[in-house]
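1. Kindly generate the corresponding structure for this input.
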Amino acid sequence: MTVYAIIGGTGLTRLEGLSIHQSLPLDTPYGAPSADIQKGEYAGREVLFLARHGHPHRFPPHQVNYRANLWALKQAGAEAILAVNAVGGIHPAMGSGHFCVPHQLIDYTSGREHTYFADDLEQVTHIDFSYPYSESLRQQLIAALAAEGCEFSSQGVYACTQGPRLETVAEIARLERDGCDIVGMTGMPEAALARELELDYACLALVVNPAAGKSVTVISMAEIEQALQDGMGKVKSTLARVLVANR
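-> Reported below is the predicted structural model:
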């Protein structure tokens, strides 16, 4: 049976309903992960959980130790990663509260430790990253969202920006010209590192605000927090459906 791990982003620093059997304070060759790996039972099956930004939420996107996080999850036994991301909506369909299961991404970040293949190599290693998300995991999320009756898009292009600031109107216009549908700050290098470790990986993105220039008002943290609060119940029930369907 596949061992699933859930990486919780902004708004999901703890997984209510997770019956914790162990809290694993793992160390890795790349330092400590953002938080202890929680190992327990959720929706009737064993699952691993990691708060991407720590608990409490203390690591900004550009300072998350993505290499340690993914390494620790694999060390704890993870085989498939369900990553939850709060994002801004660029495409007109991506309003607040909308879900997207992206099929592609573009990386606009810089300066992040983004690969395990960097030091003391006997030979250069390249991974095929043509399709950054596991299609089988994507389909599981899509089926769960449909069963939950959520408003969602079954594909989209995720733009990953550096953060922690939000983007300018001109930057969002550029991302839209590039073909991006949603924008976030944590999708990379997480997805690529999962591929290097041969872990299946898919993203469940919750739109929490229109991207810059996509609404008549300025983006407010109150608006984002409200969208997170409203959407987290659906996030949890969607994840539970994926786990139950694969018991």
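
2. alpha carbons only for contacts and neighbour counts from here, please
-> OK.

3. show me where the chain has strands.
-> For the chain, the strands identified by DSSP state E occupy 4-8, 19-24, 37-42, 45-51, 80-89, 99-100, 104-107, 152-153, 157-160, 182-184, 200-210, in order along the chain.

4. which parts of the second one are buried?
-> Okay, so that is strand 19-24. Buried residues in strand 19-24, defined by neighbour count with 16 or more other Cα atoms under 10 Å: 19, 20.

5. elements contacting it?
-> Where contact means 3 or more Cα pairs under 8 Å, 6 or more residues apart in numbering; DSSP states H and E, strand 19-24 is packed against strand 37-42.

6. contacting residues around the strand it packs on?
-> Outside of strand 37-42, the residues that reach it under the criterion Cα atoms under 8 Å, 6 or more residues apart in numbering are 17-26, 46-50, 72-73, 76, 240, 243.

7. any idea of the angle it forms with strand 19-24?
-> Orientation check (axes from the mean of the first three to the mean of the last three Cα atoms, to 10 degrees): strand 37-42 against strand 19-24 gives 160 degrees.

8. now the angle from strand 37-42 to strand 45-51?
-> Using the same axes, to 10 degrees, strand 37-42 lies at 140 degrees relative to strand 45-51.

9. Would you do the same for the sequence below? I want to compare the two.
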Amino acid sequence: MTQTMIGVIGGSGIYEIDGLEGAQWVDVASPWGAPSDQILTGALEGVKMAFLPRHGRGHVHSPTDVPYRANIDALKRLGVTDVISVSACGSFREEMAPGDFVVVDQFIDRTFAREKSFFGSGCVAHVSVAHPTCPRLGQACFSAAKDAGVTIHKGGTYLAMEGPQFSTLAESKMYREHWGADVIGMTNMPEAKLAREAELCYASIAMVTDYDSWHPHHGEVDVNEIIKVLMGNAEKGRQMIRRLPALLGPDRAPCPHGCDRALDYAIMTAPEKRDAALVAKLDAVAGRVLGAAG
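-> Here you go, the predicted model:
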């Protein structure tokens, strides 16, 4: 058993967690650059918590410019075991209405201007992201949201677009009608892939703000309307987060789905061929397996 530490990455509208005991904003240095912001640490019901505003307080980072690698690395360095991603999204499904939440379990990654891996030349690794989120953690979020009175849908495919512009009508129709996506956003990739490389359980909660541009009765995305829904969603998100410690508990067994052992057979580069500088940067992310390999 290890000690649970819940890391929350807050998206648009969620910039803090209420009620943390011993709350303090801390700086975490990462060899992958500066994280989006300081990280708020503390405890809820005896469970350690860490909160990182994905865009920084004041929303200073665009989706493309979010330092995803530094964010995941910094959370791992703090001792986070479980990462909850909370983010705004558009919906391609009538039943996934503005104000609803979706427990995402699949992704279509259409981003193209972001660093997507901690590994590379000098230390090559391939992890599986066939099932990119943790079912155990997703179930906890689902239960917490239901308990908070939130309308939440279990399962959905998230189309990750580069942004920062919203979709064209043609794109929106293609993603909905031909690609089978359920929601669309700009920030869960490469975040989910990096969390898997860092052997962190990861759950994505998408908070619906609009119907993108496909819906015949809602027309194009209206930013003013999005902001109104966003504020309501933010409070629902905080209520969900406050219920997670009671569900996850202070003691944590190994992940039954193997998220925390994702690197067991992933690293391909022979020990004598590994780049020492890259290996040094991987001390937090992959120290468990690189250290064991000597």
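
10. returning to that earlier point: spell out for me the PyMOL command that would select the buried members of the contacts of strand 37-42 of the first structure.
-> In PyMOL, selecting the buried portion of the contacts of strand 37-42 of the first structure, with burial taken from 16+ other Cα under 10 Å, looks like this:
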select buried, resi 18+19+20+26+46+47+48+49+50+72+73+76+240+243
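
11. Might you calculate how far the longest helix along the first structure sits from the centre of the chain?
-> The helix that spans the most residues within the first structure, counting by DSSP state H, is helix 221-245. The gap between where helix 221-245 of the first structure is centred and where its chain is centred comes out at 13 Å by Cα atoms, centre = their mean, to the nearest Å.

12. what range in the second structure does that helix sit on?
-> Per the alignment by TM-score structural alignment, helix 221-245 of the first structure matches residues 223-247 in the second structure.

13. what's the counterpart of residue 11 of the second structure in the first structure?
-> Using TM-score structural alignment to pair residues, one finds that residue 11 of the second structure aligns to residue 9 in the first structure.

14. distance of that match from residue 216 of the first structure?
-> Noted for residue 9 of the first structure: a distance of 27 Å to residue 216 of the first structure, by Cα to Cα, to the nearest Å.

15. Over to residue 88 of the first structure?
-> Using Cα to Cα, one obtains 15 Å as the distance from residue 88 of the first structure to residue 216 of the first structure.

16. who has more neighbours, the two?
-> In this view residue 88 of the first structure and residue 216 are compared by other Cα atoms under 10 Å, and residue 88 has more residues nearby, 30 against 8.

17. which one in the second structure is aligned with that one?
-> The pairwise alignment with the second structure assigns residue 88 of the first structure to residue 90, based on TM-score structural alignment.

18. Can you tell me how far its match is from residue 228 of the second structure?
-> Residue 90 of the second structure sits 14 Å away from residue 228 of the second structure when distances are taken as Cα to Cα.

19. give me the number of residues near residue 176 of the second structure?
-> One way to gauge burial is a neighbour count; for residue 176 of the second structure, by other Cα under 10 Å, it gives 18.

20. which residues does it contact?
-> For residue 176 of the second structure, the set of contacting residues under the criterion of Cα under 8 Å, 6+ apart consists of 92, 93, 182.

21. how does it look with 10 Å?
-> 91, 92, 93, 159, 182, 183, 184, 214 (Cα atoms under 10 Å, 6 or more residues apart in numbering).

22. One more: residue 57 of the second structure?
-> Applying Cα under 10 Å, 6+ apart, we find residue 57 of the second structure in contact with 12, 13, 14, 15, 16, 36, 37, 38.

23. Repeat that for residue 239 of the second structure.
-> Taking Cα under 10 Å, 6+ apart as the criterion, residue 239 of the second structure is in contact with 17, 18, 144, 145, 147, 148, 149, 150, 233.

24. would you list those residues in JSON lines and tack on distance to residue 206 of the second structure and neighbour count?
-> Supplementary listing: the contacts of residue 239 of the second structure in JSON lines, determined by distance: Cα to Cα, whole Å; neighbours: other Cα atoms under 10 Å:
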{"residue": "17", "distance to residue 206 of the second structure": "17", "neighbour count": "22"}
{"residue": "18", "distance to residue 206 of the second structure": "20", "neighbour count": "12"}
{"residue": "144", "distance to residue 206 of the second structure": "14", "neighbour count": "23"}
{"residue": "145", "distance to residue 206 of the second structure": "12", "neighbour count": "27"}
{"residue": "147", "distance to residue 206 of the second structure": "17", "neighbour count": "13"}
{"residue": "148", "distance to residue 206 of the second structure": "16", "neighbour count": "17"}
{"residue": "149", "distance to residue 206 of the second structure": "16", "neighbour count": "12"}
{"residue": "150", "distance to residue 206 of the second structure": "12", "neighbour count": "19"}
{"residue": "233", "distance to residue 206 of the second structure": "10", "neighbour count": "26"}
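
25. before we move on, the earlier item: in the contacts of residue 57 of the second structure, which residue is surrounded by the most others?
-> The member of the contacts of residue 57 of the second structure that has the most neighbours, counting by other Cα under 10 Å, is residue 14 with 25 neighbours.

26. do you know how far it is from residue 252 of the second structure?
-> Computed as Cα to Cα, the residue 14 of the second structure to residue 252 of the second structure distance reads 26 Å.

27. for residue 33 of the second structure, same thing?
-> Counting by Cα to Cα, the gap between residue 33 of the second structure and residue 252 of the second structure amounts to 30 Å.

28. Equivalent analysis for residue 20 of the second structure, please.
-> 20 Å.

29. Skipping adjacent residues, who's closest to the aligned partner of residue 115 of the second structure in the first structure in space?
-> Taking TM-score structural alignment, the alignment pairs residue 115 of the second structure with residue 113 from the first structure. Closest residue to residue 113 of the first structure apart from its sequence neighbours, by Cα to Cα, 6 or more residues apart in numbering: residue 67 at 7.2 Å.

30. which ones are touching the alignment partner in the second structure of that neighbour?
-> Residue correspondence, TM-score structural alignment: residue 67 of the first structure in this structure matches residue 69 in the second structure. When the contact criterion is Cα under 10 Å, 6+ apart, the partners of residue 69 of the second structure are 30-35, 114-118, 190-191, 194-195, 198, 285.

31. and with 7 Å instead?
-> If you count contacts by Cα atoms under 7 Å, 6 or more residues apart in numbering, residue 69 of the second structure has them with 32, 118, 194.

32. what does residue 8 of the second structure give?
-> Residues touching residue 8 of the second structure, when contacts are defined by Cα under 7 Å, 6+ apart, comprise 50, 51, 52, 83, 84, 85.

33. Any chance of a markdown table for those residues, columns distance to residue 168 of the second structure?
-> Compiled in a markdown table, the contacts of residue 8 of the second structure are given as follows (distance: Cα to Cα, whole Å):
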| residue | distance to residue 168 of the second structure |
| --- | --- |
| 50 | 36 |
| 51 | 33 |
| 52 | 31 |
| 83 | 32 |
| 84 | 29 |
| 85 | 26 |
